[in-house]
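Peer 1: Got a predicted structure plus its sequence, pasted below:
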Amino acid sequence: NEEVKTSMAQLYTERLLAGRTVEQVGADNISYRLATENVEAIFHLLNKLFSSIDYQKYPVRDEASVRAFAQVFFSGAGLNPIVEHHNSKGRSDLEVKVGARYWVFEFKVCNSENDGKELLTEAILQLQRKEYGLQELQEQILRVALIFSLEKRKFIEFAEV
């Protein structure tokens, strides 16, 4: 409902972004960008958003926190992300519908950059085997594997499946 969206947006700017707006951190109009831009542009958008987080107050520690921050960013943009969406073969990390597009995100977290390529392969195979998002009847389904480095504090790898 609108009240929850409003409070999520306030939390989003007041706490996570230390009072700055998404425009001020260079990640303006998330909904429009998800509706129109390619996977690489969204990879860079997410990195801008994650780089603006106060890591002392809100550290990214694991896959669950990556997923939670992405959920808050999308909710703050007025979207309705679905976390751990179940299908007959498993559950995806995060899914969100934007216009005619349906985004499916599979997140993995690595401790060092050396683990990134291996985890990317794992995430791609998981998206393929579990058929995340394919149960949706959308014009365009974008299934994305993203690898977040705890050491670098950013996404280091991505692939569209």
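Peer 2: Arrived safely, thanks for sending. Numbers count the residues shown, from 1 in each chain.
Peer 1: make it CA atoms for all contacts and neighbour counts henceforth
Peer 2: OK.
Peer 1: Please enumerate the helices of the chain.
Peer 2: Counting by DSSP state H, the chain has helices at residues 2-11, 30-36, 39-51, 63-76, 116-130.
Peer 1: Use this one as the comparison:
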Amino acid sequence: SDSNREKSSLYLSLLNANLKEFEDTLKSIFSSIPYNNYSNNFIQNYEGFYATVTYVYLQSLGLEIIGEDVTNKGRIDLTVFIGDKIYIIEFKVNANKGEALKQIKKKNYAQKYLNKSSKIYLVGIEFDSKDKNIVNFEYEKLKS
């Protein structure tokens, strides 16, 4: 089924650090949410909506994840652990382009995981409430 194909593709994209495929699969997921779900409310204006959809989807894959991962400088929206990789993900809605990735770096969110022998990826994902989808997806590999 399409749903199973999407799930395995999302899982493999993270396992293999194929962030373009991760972005494309997330876009596809958000595109498939029925228009009626947005009627008579403003859910698309809230970062928590996008974070929750992503969180639940990744959790359904059996991934180890932490939502609202607390650090000494703030909270990481989502931390994902898979294989030898850690993804530090920040979500923003209607933000200035690049703001999500900038926040991860400015608040040094990755510092919490520097003692691990993992590859760390910083991922900024920005949504537009009119498009109800990703409008900017940026990432950086922190260390090998």
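Peer 2: Sure thing, it's come through. Model, not experiment: these values are computed from the prediction.
Peer 1: Report the TM-score for the pair.
Peer 2: The TM-score (TM-score structural alignment, normalised by the length of the second structure) is 0.81; 133 aligned residues with a CA RMSD of 2.0 Å.
Peer 1: on that earlier part again, now render the helices of the first structure as CSV, adding distance to V161 of the first structure and mean neighbour count.
Peer 2: Output for those, formatted as CSV (distance: least, CA to CA, whole Å; neighbours: other CA atoms under 10 Å):
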stretch, distance to V161 of the first structure, mean neighbour count
helix 2-11, 30, 14
helix 30-36, 16, 16
helix 39-51, 10, 18
helix 63-76, 19, 19
helix 116-130, 6, 17
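Peer 1: any idea which residue sits dead centre in the first structure?
Peer 2: A70 (4.2 Å; CA atoms, centre = their mean).
Peer 1: counterpart of it in the second structure?
Peer 2: Using TM-score structural alignment as the criterion, A70 of the first structure maps onto T54 of the second structure.
Peer 1: ok so, going back, S92 of the first structure is nearest to which of the helices of the first structure?
Peer 2: Closest to S92 of the first structure of the helices of the first structure, according to CA to CA: helix 116-130, at 7.9 Å.
Peer 1: And for the closest one, what's in contact with it?
Peer 2: Applying CA atoms under 8 Å, 6 or more residues apart in numbering, the contact partners of helix 116-130 of the first structure are 89-92, 106-110, 143-149, 156-159, 161.
Peer 1: In this structure Y11 of the second structure contacts L61, no?
Peer 2: Yes - if you go by CA atoms under 8 Å, Y11 of the second structure and L61 touch, sitting 6.9 Å apart.
Peer 1: Can you give me every residue that contacts A17 of the second structure?
Peer 2: So A17 of the second structure contacts K85 (CA under 8 Å, 6+ apart).
Peer 1: right, I mislabeled it, should have said L46 of the first structure
Peer 2: 70, 155.
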